[in-house]
Every structure is written in structure tokens, then in C-alpha cells.
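>>> Could you look at this predicted model? Sequence included:
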Amino acid sequence: MTLPSRRCLILSDPQAEHWQQIEAWFLQHDEQRRLWLAAEDDVVARSQRRAQDYLGQELDLLVFDGSELLRADSLAAIFGCLCAGGVLLLILPAQPKQSRWQQRLQNIARQCALDSDAIQWWQSSQKLPEPQCHPSSPAESVTLDQQQAITAIEKVLTGHRRRPLVLTADRGRGKSAALGMAAAQLMQQGRKVIGLTAPSKASVASVFKHALQALPDAQFQADTLYWQDRQLQFIPPDRLLAEQPVLDLLLVDEAAAIPMPMLTEMLNQYSRIVFSSTVHGYEGSGRGFATRFRQCLDQHAPGWHSHSLHTPIRWAANDQLEAFSFRALLLDAELAELDMKTLPDRSEWHYVEISADDLLANEAYCQQISTLLVQAHYRTRPSDLQLLLDQPDLRLFVLQADEQILACLWLVAEGPLNTELADAVYAGERRLKGELLPQTLLAHAGLPDAGQYHYQRIVRIAVHPNLQGRGLGTSLLQQVETELDTEMLGTSFALSEPLLRFWLANGYQPVRPGLTVDHVSGRQALVMLKAVSTSGQQLLQQAQTRLAQQWPYLLSQSLRQLPVAEVVLLSGQLPVTDVLVDPLQQQEVEAFALRQRGLAFSQFSLQRWLWSRLNTPEFAKLSQQQQAILVRLLLQQWSQAELVEALALPGKNTLLQQCRQAVQLLL
């Protein structure tokens, strides 16, 4: 069956009578298959912020009102909900001069309208054509692509262990439906517990929908689908790794939006696992996912295999609305491989600052920078280009060879804050949008003068994958330092040992860890600063002293789960505080290590003593397990029962014996 085309009617500056017509048409359509998104909720419309709530829903009429506000991520997310024969009414302001991003969008929309009958541009001087929807539900039969995907998923369970499947597709190809149908078939075959994880519960609505269709007598409660004595359970990524439940199969949907360290941990923990990801979609980083994850799979599961779905089920092949969305939001921009033989000599590479006007005038720059950011960061989204074009106080530096961009660095200016506002932030009475660095130092680090300073925050840094490991990121940072007139450089990122080592190597110092774990990355954020002025150096010293004073408490509370290697690395960067061990405490440590003094009676002395030994060559020579025992037990205040379970030790006596041996080696 040939599916009818989706169509887009672009309205520029509609007048009052046009709005009345649009609302009348909208209200005539099936309430379940229509949606109006606008800047804020009202009687008819829903806020664009809620676009992701409708993922998986099938629509015939979509009104996207961008006349006052247009969120790029919301537009990208909702494109995939419109079915074959459906109509999108995209409403844009008449004069987009205040927004370069909207100028670019309108330029592309006009070009697409000239090239395709499915895209129509309307001016307020013209008669408003009534949107004629020709709804056509997707075929109920399973496509060949989907059946092959279901077979591949089943083989993960019936074949050899450690043979994960990577399932990829563009939106609208039935990937999530295939996951749901496969889960239902496996439950019918007797599989008891299938786990499902993703960046958000909303993104797996379609998986549950198709599983329920295949199991009509199943029950769905909270996050779990129950059928007889079997279940399909949604588990957020952070909880999955913390609890590590026993599963017959783990399905990881929208894997591209989950950090690589978490995917690697899932891969190591579960021997039967399917990773699924959208390649060109609002999730943004599916393109870089395939490249980055392939290396991880080759190392940890060399027997992995893949399957791609190509046939659209929601709309026709070669759909022009999909082509428009890809072009306008750069969803399908691919990173070109570098030909190292033809690349100019490094002496001919040069650093350039690209303004927002330069970016608007050069579509090739937009594509190259977007794809570099996608490769570098799992949370890159269409709104990043919107920020690069429209956000004030933003600067973008690139390393360039001829017309090829090899690396880029994106900064935003923050501070100073006026005295009254800074005081309100410090007192917890105000929370600012943006201004991450001064706000963190005021509200979290407790530095009342931090609002007075000029900051430049590094939002992203990205290097072409073919050139990574050659010092280009460091070189770009050094170049940018010479270009900026500021007191402090800073960055914030999901803490991991490789990233921490990179920033430390470039002179940045830790000043504040996040107190909560991000549910997607499974990690705490870390703010790091580098002073580039005398006044900035004074603030950095205050921030580090403050962190050093709080560090023992933080490790025993909100940072109890921080990996041991990161505890040791961060501890070594903090100024030494009061960790002198007096003779009586030293005697107590020796009595614990060399004799049989109890841990409960020696723990305070052991903790103080360990601080003095943490960054010595002797500590570095300890085995990973010995380091873990000392750090977890003495600094992070794990209970003996917790540590015995985590290290899979026979019991508490073994733990204490190994703890005594580790202390002996440091005496």
C-alpha cells in the first residue's frame, strides 16, 4: 500500500481572522489525533516544553505555533508523531530578525517550498487554504525490517552469551514497536523478567504500547507490564546499575542519549542485551553513538552484531517533511572522514573565532560544528545550534584547515551579578537561569563574594575523532586563554576519570561537586575553575580551601558512591588541611594494623592517618581492592556489610584482615 504524503503549511504572521480559522479547523478534528503546541499552555494549546510527552502518539493534524517562541528540541521531537496524510501547520513570526536561528529556518523553509509540493509557504496577503488531512494509519502487518529485528532480538536470548545486538533506525521505522513485539513474544515463550531502560520513561511509551497490543490480557501498573507470572519492567539507567536486578534480557532504548560509561557498565553486567538507538532524531547524538560505541563493543563483546531498519511505517518513503526536518534541524548531518594524506600540514592550521553572523552565513560551518558536537557529547540536541546562533555573550572558537573545521570550543560569559542579586542567590532566595559558575560558587560553595567576578564558562569542546589524542583540545584551550579578557575560566561536566584527568592536565582545579546523581549519566557533576587573573586566583584559593574543609563530610554523605579512583584523584588536588596525626593516634593505627585493636575503636585515627597517606607512592602501589577497602571503609564510611557485598568477600573477618594488611603496607 502506498502511503499518502505528509504536508507542511508554513504560516507567516497570521492575522486575527486567520487564527480563528485555524482554531476552528483544529477543533473539527479527532481530539485523539490532533495537537497544538505553543509558547505556553492555554485552553486549546499545550506548551512546547511538553512535546516529549507525546512521543509515540500518532497525529493527523499538528499546529506548531512558533510566533512568540520556537523551541528547536520540541519541533524536532514532534515531527515524528505526524502520520502519513497528516498536516503540520508551522506558524512563524513575520520578522525573524531578532533570531538568526529563525532566519535560517525560514530560509530553508522557503527553499524547500520551491522544491516540493508537500511544503507550502503562505503569506498573510493570501487566502488561507484549509488543511486537508488524509489520515492513513500505518499498516498493521509487521514489516520485513521489523520481523528481522524481532528475530535478531530473540537470537540474543537463544544464541551464545555475550553477543549483544545493536538495533538502529531513523524515526518512524518501527524500532520501538519491534522491541515491544519482541518482548511480548519472549514473555509468551516463558521468559520471566525483561528489563527495559532508556533516558526517560516517555521515550519507551511505544515499546509498552506494542507489547500490550500483543498481550491484550496483560496489565500495566506504574513502570511494569505484567502478563501471567512474567513482566516487562522499565528501570531508569542509574537505578539499573545501582540495583543490578537479575534479568533474562535487557533492552536499552535510545542508547545514544545514555553516556558511554553507563552503556559499558551495562554491557559488562548483562550477558544478554539489546542496544537500540535512533540515528537521525531529536535525541541528537545517534550519529556519534554508532562510531563511539563500536570501539567499546569490539573491546568488550567482539561477537556483537547489528541490524538496521530502513522502511518507514508511519509515512511514505522519501517523505519531504522528513527531509525538511533533517535539513532545518541538521538531524542527518554526517561527520566527514578526514583524508590524512591530503590534509594540510599542521603548520597551516589556524585558529579562528566564528561569530553568530558568520555561522548564519555559512551553512557548511553549521553542519561541521553540529556534527563535531554530536560526536563529542551524548546530550547534543538541535537546540545547541539555536543557542550558537542566538545566545548573547557566547563565543565560538575553531581550529581550521582550509575550509575543514577540526576542533571547536564554545564559551559563554557569566557574571558579574549585582550585589543585591548575588546576596539573594547566596541566601537561597533566588535561582538563576544560566550563570552556572557564579551561582554554584554562591549557593553551593558558600562564597558570598563570588558574584563580583567575570567568568567564561566552557560549554563544549570537541575534536574530530580522527585527530583525538594529539593535543588539539589542549592547544585550543591555550589559544582561547590568550583571546579572552576575563578573571576566571570554568567548566562543568559529568564526572569521569578520563575527563577529570584532561581538565587537570590543562590547569583546571575542582571547586564543587554536585550533591545528586544525574539519572541519565549516573554521575555527579563537577565544576572546575582556572584563574587567569590575580583576583581570580584569590577566588580559586578560597573555593578550593572551602572544598577541602568540606571534603571529608561530603565523601561520607553525598559522595559515598564516587568511584575510588576519582576520590583519590580529587583528594590530591585539594590544599592540605588539618590532617596532622598525633603520637597517640599513630599508636592506635599501628595497634590496629599490627595487632588486634578493633576497627570501631580505631576508625577516627585511621581516617585522619589515611588522609596523610592518600597521595603517596606507597598508596598508589596498593592493589585496586586494597585501595577500595581503605577509601570505602574509612573515608566514604561504608558499612562492613556493604563492602563485603560489593567486593564479594566471604565475610567481615576477611574484610578486616585485608584492611589490616593494607594499612601495614602504608606504615
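Received, thanks. Numbering: from 1, shown residues only.
>>> Going by C-alpha atoms from here, please, whenever you check contacts or count neighbours.
Noted.
>>> Show me what secondary structure element comes after the longest helix along the chain.
The longest helix of the chain (DSSP state H) is helix 534-556. Per DSSP states H and E, the first helix or strand lying C-terminal to helix 534-556 is helix 564-571.
>>> Toward the C-terminus, what is the element adjacent to that next one?
Once the chain leaves helix 564-571, the next helix or strand it forms, by DSSP H and E, is helix 583-594.
>>> helices or strands next to that next one in the packing?
In terms of contacts (3 or more Cα pairs under 8 Å, 6 or more residues apart in numbering; DSSP states H and E), helix 583-594 is packed against helix 599-613, helix 652-666.
>>> let's go with 6 Å and repeat that
helix 652-666 (3 or more Cα pairs under 6 Å, 6 or more residues apart in numbering; DSSP states H and E).
>>> Okay, buried residues for the helix it packs on please.
Buried residues in helix 652-666, defined by neighbour count with 16 or more other Cα atoms under 10 Å: 655-656, 658-660, 662-663, 666.
>>> Equivalent analysis for stretch 297-312, please.
Residues of stretch 297-312 classed as buried: 297, 301, 304, 307-312 (neighbour count, 16+ other Cα under 10 Å).
>>> about what we covered before: residue 159: which of the buried residues of helix 652-666 is nearest?
residue 655 (38.7 Å; Cα to Cα).
>>> got the contact list for that closest one?
Counting by Cα atoms under 6 Å, 6 or more residues apart in numbering, residue 655 touches no other residue.
>>> Also the one 5 residues further on?
When contacts are counted by Cα under 6 Å, 6+ apart, residue 660 is found next to residue 593.
>>> where exactly do the helices run in the stretch 201-350 of the chain?
Per DSSP state H, counting those that start in this stretch, the stretch 201-350 of the chain carries helices over the ranges 205-214, 237-243, 260-269, 286-300, 320-329.
>>> Determine which of these approaches residue 609 most closely.
Going by Cα to Cα, the one of the helices of the stretch 201-350 of the chain nearest residue 609 is helix 237-243, 30.5 Å.
>>> With adjacent residues omitted, what lies nearest to the residue most central in space within the chain?
For the chain, the residue sitting closest to the mean C-alpha position, by Cα atoms, centre = their mean, is residue 379 at 3.3 Å. In space, and not counting its chain neighbours, residue 379 is closest to residue 257: 6.0 Å by Cα to Cα, 6 or more residues apart in numbering.
>>> The one you found and residue 664, how far apart?
Using Cα to Cα, to the nearest Å, one gets 45 Å for the distance from residue 257 to residue 664.
>>> Regarding the closest residue to residue 386 other than its chain neighbours, what is its secondary structure?
Spatially, and ignoring its direct neighbours in sequence, residue 386 is nearest to residue 101 (5.4 Å; Cα to Cα, 6+ apart). Counting by DSSP: H, G, I helix; E, B strand; the rest coil, the backbone at residue 101 sits in helix.
>>> and here's the other structure:
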Amino acid sequence: MHFADSSRKLWVLHGEAAILFTKLTVVIEQNKGDWITVTNQANLASNLFNVINPNQTKRLLGQEFKHAIFDATEAFNLDALAMLIGTLVNGSVLILLLPKDFAHWQDYDSLRWNENACPITTPNFIAHLTQVLAEHNYAINHQFVNQFPNIDSTFYNFQEQQNVLKQLLESTKTIKVVIAKRGRGKSALAGQFSHYHHCLVTAPNKNSLTTFFRFAKTTTPFYAPDELITANLDPFPEYLIIDEAAMLPLPILAKLIQLAISKHRKILLTTTVEGYEGTGQGFLLKLLADKACNFFYLQQPIRWHADDQLEQFSDHLMLNGMLSFDTQMLKKNQTIDYSQVDRQDIQALKQIYYLLKNAHYQTTLVDLRRLFDAQNLMVWQAKIGDQRVAAAVTINEGNLTDALIDEVWKGTRRPKGNLVAQSLVAHAGEKLAAKLQSLRINRIAVIELYRRQHIAQNLVQSITNYAEDHGKDFVSVSFAFSDDNYRFWLACGFNIVHIASRKETSSGTYSVMAIKAISQAGHILVEKLQHKLQRNSYWLKQIIDLPFAQIVTSDPDQGLTNEDIEELYGFCYYHRPYESTYAVLCRLHSYNQTQTSKIDLPILSALITNNTSELPVIQQMQLTGKNALMQALKQELAGWLGYWHSAQP
């Protein structure tokens, strides 16, 4: 155990969870505190009254606690640990429980990020954890040393915060953004700001606003983001405060900002840099690029001392600001080497993670765990000398059994992994996509200084060459549609084969799937999927806000085919999604209208007339909700399919 001059302490113990918790009861009884306990264990001692599951730790955000236990004996949830550490105040002890033996330990947290139904060993992460513990002089112990820091846990240093508050009040910009690491007092600062203006506050979770309301004007109202967007408040307060803005889905955040601007009101945003949710600064810079903003930064912690060793340990373990890049420009005739990264080269994997983190605001600690130890994953790099300037991550997909593919098509199973392969079966209705062997590009990034020099394109070509050499049928990618993304993948030789019918929550735009065929079977798959997309786009362009004329040429031939009938059966008698069957339903409606002895399909007609808007149809048909609407539609279709089948020769 390590007890240097630090405001917060870390104890590292290992053994069996039940035994460790039993012994800890004495420590807890002798030392008053909140003792937040993050664990999957059940039936713990009665004096452990603040027990929370690792996947529920977001509920702790914005609050402050003294003393905690983090149980990693079965699963090491790095996100949960990051959140917990950020809530602990000066004078706290964090007790980290590790398994008795790492040699054959299987980490149940891998079920979150590894494409396997069973937990796996995580040797790279364990090596990283062990190295960080050693570098910070934390020994893994069997015995307890009941030694607690004798420090005033109410220590706060508000000087920097007060300076920034003064700057905020003097700023005339419409949007003010406060950016800081955890524990710097962003929420407290926002609360103090509410005393000077008429404000309302919103946040991803009201429970995370405990600190905000401790400092805020007591009459400051809270609205959940969705509620605020639809509330039509009049009058609207002078300021909209959005706490932990980077945790909100991009489209929700954009709507909130637009709402305030449309009412000629101002906005105060707070967000976390290098948090578990990704790099909040990059997130906001992307969203606010064309808006009048002032950015304010808090550097000094207020929940703990500036030299806090628990924060240093946390930053090191989670690679927060621990690495840097050489930013020299690429010189002419300088050789760029494209290669696969050795998955046992932990230092290289750390640098790849940091590269991805700086390039993508959505890169999180889950990506770090995946890079370290996920199975069925390959990592690629572009290097100039010793410097990595680009990276990519690929995942093997396909080669599923016919029985499993049928269940995926029916919507009765959706096993882990095979994102593109399964989606093309489940949503595009093409079973061949999961039968063939493919390589999916999961991530690709280039350091900003080296972009627009064809490095990413050449890296994709290296991946394609590997796929061809190893008998793959195609390379795939799924990306959030934008003009830049679309042009890039087109330049890499990919063909758009499927467009999602709903916007992604995280990006606020539509997910697009593209394929680069390699084998003859791969070319056949692309041809089939493109033909289906050309037929479906005739109807999809009415409900999906994308430049279809730029992406695909619609096929005017909208006759009902045997394949369409099969998809109608899949929707009616199995669990194929309504959105995936929409174009086929439109063709059925059009076909039915031309028949002399047409079958009455009132629900289908109402849905198509309302461009899939369900609420008016539910009200018109006096149904109880969406489930009832879908059941009524299926009954209607069952009648038509029965009639159609009886009419066949």
C-alpha cells in the first residue's frame, strides 16, 4: 500500500470477493463515510448500504462521496472505475479489489466489448494494470492496513473557479462553454452562474445535478432534454444551462442549442475532457464550429489537491494525456510504411488508442479494452519512421451456419458480432452476406496534420490486399453518412449497399453500409444488394432525408416479386422489422391498387399516406399503441397473403 503525500488514497487488495468483503466490514465500521461499493456481488454485509452495479455508475455523476470500494474480482469495468474516482472527495480512500490470481482469470467485463458469448482472459490489460500499479508504487496486498488519511475532506480551492465565473459574466457571446477534467467544479460553477441570470438547466440525468443544485439559485428549474425540446416554454429563461453536454446524443444537443438560439436566448455548456464518454472537447468543437462561442477552462481540482496521486494513477491507467505526437509535416519522398500491429505490443496498442482518441470524439475506454484484448480483431497502422500517423481496426465477419442465418433473417436471433454481415441479413434481407467471409473496417483515423495526403486511402488498400490474400469475399464498413465520408469510401472503391431507415442516436444521421467486393461471390452479393437498394430507394427517399439522387439511381420497376413475397411472410409471421419491410409494403400497396379485385388494406394505406407516421394511424384506428398497430397490420397482411397464395396456379 502507498501513502505518499496525497489527499486521496488507494488500497489494492486481492483475493476472493466474499472473504475480502467480510474482512472489510471492520474497516467500514471504524471509518465513517459513504462507502460507495461498486460490485456485482449480492448478499453483502448490512453496513454496506451504498451498493451499486458497475453498469449503473452513471447515476453517481455530479455527486460527491467519501470512501469507496471497487470490486474487480470478477469484472474490471474501466468506465465504472473512472466515474467512481471522479466522485471521491479529498480525504477519501478507494479500495480496489482484484482477483486472487490473474494467471487464468477470465474478465466478465469482456462480455460488454468482445464479440463472444463467454468471458475471456485479458493478458494485455492485466499487464498494463500491473505496470501502472508498479510505477505508482501500489503493491497488491493480502493484508489490511487500517490507515486512513487525516485530512480535512471539506478542502476546496475556488479561486480559479471565481476567476472563470467573472469571465463568464463578462462574455457577450451567445454560447459559453466550460471545459475541464473531472473534479474541477464545472457543475458548481454553472450553479453559481444561475444566481446572476434567469436560467433553466438540463442534463442527461437529473441525479447528476446534485452538485449543481447545491450551488444554484433554488428556483432554477430542471427539464429533461426530451421534455424541454417539446415543452414550448413561454417565456423562455434568459440562459439555458446544459450540464455534461458531451454525454447527450448529438442530435438532442443540436436541438437544444437551436431551441435557445431560435428564442434569442443564450447558452452555457459544461463538458468533460478525456472522460469515459470520450473527448468532450472534440465533440463540442465539431458541433459548435460555425457558432459564436467562448471557451473557458478549469485546470485546478477542487475536490482534491492538485498533486492527487489517485488522479495520477487514474490518468495513467486510462491513458488520459499520457502520450503525445510528433507534429512534423510530411516531407516529399518520405516513405510511409503500412502494416499490421502485433497484438502483443502493448506500447503500440496504447499509442493506437491515443491516436484514435484524438481523432474521434466518440472513442471511449471500451475501445481501449477492445484494442488490448478483444478476439477476432486486427489493428493496422501507417508509420513514418517511428511515428504512427494513422491507424485502423478491422474485425472478421461471416461464415455463419445456414440455420443461424435463417434465425437472423426471421428476427428470432441476433448473436454478438458480425455487425455488417448480420445487418445485411436482418435489414437488407440478403442471407448471402453472412454466409460469405468478410473483413469489416471498424475504425480508421489519421493524425490531423497528415490528413488529405491519401494515407487513409492507402491504409484501406493495405487492408483490402490482406483480405484478398486470406480468402475473404469482401471488405465492409458501416459509417454515419456525410458528404466527406461518402466521397472517401467511394474513392476507396466501396459500393453503397444499404441505408438505415432511422437516424443513429449518437451521430444524428443515417448509418450507411458499403462493400468492396473481392471474390466472384462478393461481386454477386454487391450486385444483388445494389439492385435491391435501387428498387427500395424509390420509396425510401420519401422518408429518409438523404441525397438519394447522389447515392443511388432509383429503379422505376416496382412490380411485386417472389423475393418481396418472402419478405412479407418474414414480417407477417416472424419478426422482421417494419422499417426494413417498408419499401416492400409500398410495392404491395401499389400492386393492390392496380388489381380489379383488390383486398381492402386500410391500415397499410393509412401508414403509407402518413409516410410511416404512426401516431395519426393509431388514433385513426383507435388502437392502444405501436405494438397493437403492428399486430393489426400483420393480421391485415395475413389475409392478403392467404388470398394471394390461393390465387397461385
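That came through, no problem. Computed from a predicted structure; not experimentally measured.
>>> And the TM-score between them?
With the length set by TM-score structural alignment, normalised by the length of structure 2, the two chains reach a TM-score of 0.73; 532 aligned residues with a Cα RMSD of 3.5 Å.
>>> helix, strand or coil for residue 95 of structure 2?
strand.
>>> Which residue of structure 1 sits opposite it in the alignment?
Aligned by TM-score structural alignment, residue 95 of structure 2 pairs with residue 89 of structure 1.
>>> can you check residue 371 of structure 2 too?
The alignment partner of residue 371 of structure 2 in structure 1, by TM-score structural alignment, is residue 388.
>>> Number of residues surrounding its match?
The tally of other residues near residue 388 of structure 1 (other Cα atoms under 10 Å) stands at 24.
>>> Setting aside sequence neighbours, what's the nearest residue to it?
Among residues not flanking residue 388 of structure 1 along the chain, residue 356 sits closest, at 6.6 Å (Cα to Cα, 6+ apart).
>>> and what of residue 431 of structure 2?
Per Cα to Cα, 6+ apart, closest to residue 431 of structure 2 is residue 425, 4.9 Å.
>>> and that neighbour, that's in a helix?
Yes: looking at residue 425 of structure 2 with three-state DSSP, it is inside a helix.
>>> Tell me the residue in structure 2 aligned with the residue nearest to the centre of structure 1.
Under the alignment by TM-score structural alignment, residue 379 of structure 1 pairs with residue 362 in structure 2.
>>> Next one: its match relative to residue 440 of structure 2, how far apart?
Distance of residue 362 of structure 2 to residue 440 of structure 2, computed by Cα to Cα: 19 Å.
>>> ok, back up a step: just give me the match in structure 1 for the residue nearest to residue 431 of structure 2.
Checking TM-score structural alignment: residue 425 of structure 2 goes with residue 442.
>>> And the helices in the stretch 51-200 of structure 2, which stretches?
For the stretch 51-200 of structure 2, the helices defined by DSSP H, counting those that start in this stretch occupy 78-87, 110-113, 123-135, 159-170, 186-193.
>>> Make TSV out of these and add distance to residue 468 of structure 2.
TSV is the format used below for the helices of the stretch 51-200 of structure 2 (distance: least, Cα to Cα, whole Å):
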stretch	distance to residue 468 of structure 2
helix 78-87	36
helix 110-113	27
helix 123-135	29
helix 159-170	56
helix 186-193	51
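>>> Distance-wise, check the aligned residue in structure 1 for residue 482 of structure 2 relative to residue 507 of structure 1.
Mapped onto structure 1 by TM-score structural alignment, residue 482 of structure 2 lines up with residue 496. The gap separating residue 496 of structure 1 from residue 507 of structure 1 is 17 Å, by Cα to Cα.
>>> cool, residue 564 of structure 1 as well?
According to Cα to Cα, residue 564 of structure 1 stands 22 Å off from residue 507 of structure 1.
>>> more crowded one of these two?
residue 564 (19 against 11).
>>> Now do the same contact list for the more buried one.
Contact analysis of residue 564 of structure 1 by Cα under 6 Å, 6+ apart lists residue 628.
>>> now with 10 Å?
570, 624-625, 627-632, 636 (Cα atoms under 10 Å, 6 or more residues apart in numbering).
>>> Let me know the closest of those to residue 586 of structure 1.
For the contacts of residue 564 of structure 1, the residue nearest residue 586 of structure 1 by Cα to Cα is residue 630; the value is 16.4 Å.
>>> excluding its backbone neighbours, what's nearest the closest one?
The nearest residue in space to residue 630 of structure 1 (Cα to Cα, 6+ apart) is residue 659, at 6.6 Å.
>>> same question, residue 602 of structure 1
The shortest distance from residue 602 of structure 1 to any non-neighbouring residue, by Cα to Cα, 6+ apart, is to residue 588 (6.2 Å).
>>> Look at the alignment partner in structure 1 of residue 75 of structure 2 and say how many residues are nearby.
By TM-score structural alignment, residue 75 of structure 2 lines up with residue 69 in structure 1. Using other Cα under 10 Å, residue 69 of structure 1 has 13 neighbouring residues.
>>> one step back: measure the residue nearest to residue 630 of structure 1 to residue 504 of structure 1 for me?
Distance of residue 659 of structure 1 to residue 504 of structure 1, given as Cα to Cα: 30 Å.
>>> ditto for residue 538 of structure 1
Going from residue 538 of structure 1 to residue 504 of structure 1 by Cα to Cα gives 19 Å.
>>> The match of residue 379 of structure 1 and residue 279 touch, don't they?
Yes: using Cα atoms under 10 Å, residue 362 of structure 2 is in contact with residue 279, at 6.9 Å.
>>> Need the residues touching each of those two.
Joint contacts of residue 362 of structure 2 and residue 279 (Cα under 10 Å, 6+ apart) are residue 246.
>>> if I look at residue 505 of structure 2, how far off is residue 84 of structure 2?
Counting by Cα to Cα, the separation of residue 505 of structure 2 from residue 84 of structure 2 is 26 Å.
>>> Compare those two (neighbour count), which wins?
Set residue 505 of structure 2 next to residue 84 and count neighbours by other Cα under 10 Å: residue 84 wins out with 25 against 13.
>>> Now whichever residue in structure 1 pairs up with the more buried one: closest residue in space that isn't a chain neighbour?
Matched by TM-score structural alignment, residue 84 of structure 2 corresponds to residue 78 in structure 1. With sequence-adjacent residues excluded and distances taken as Cα to Cα, 6+ apart, residue 78 of structure 1 is closest to residue 51, at 6.2 Å.
>>> List the residues that contact the residue mapped onto the one you found from structure 2.
Residue 51 of structure 1 maps onto residue 57 in structure 2, with residues paired by TM-score structural alignment. Residue 57 of structure 2 makes contacts with 38, 79-84, as judged by Cα under 10 Å, 6+ apart.
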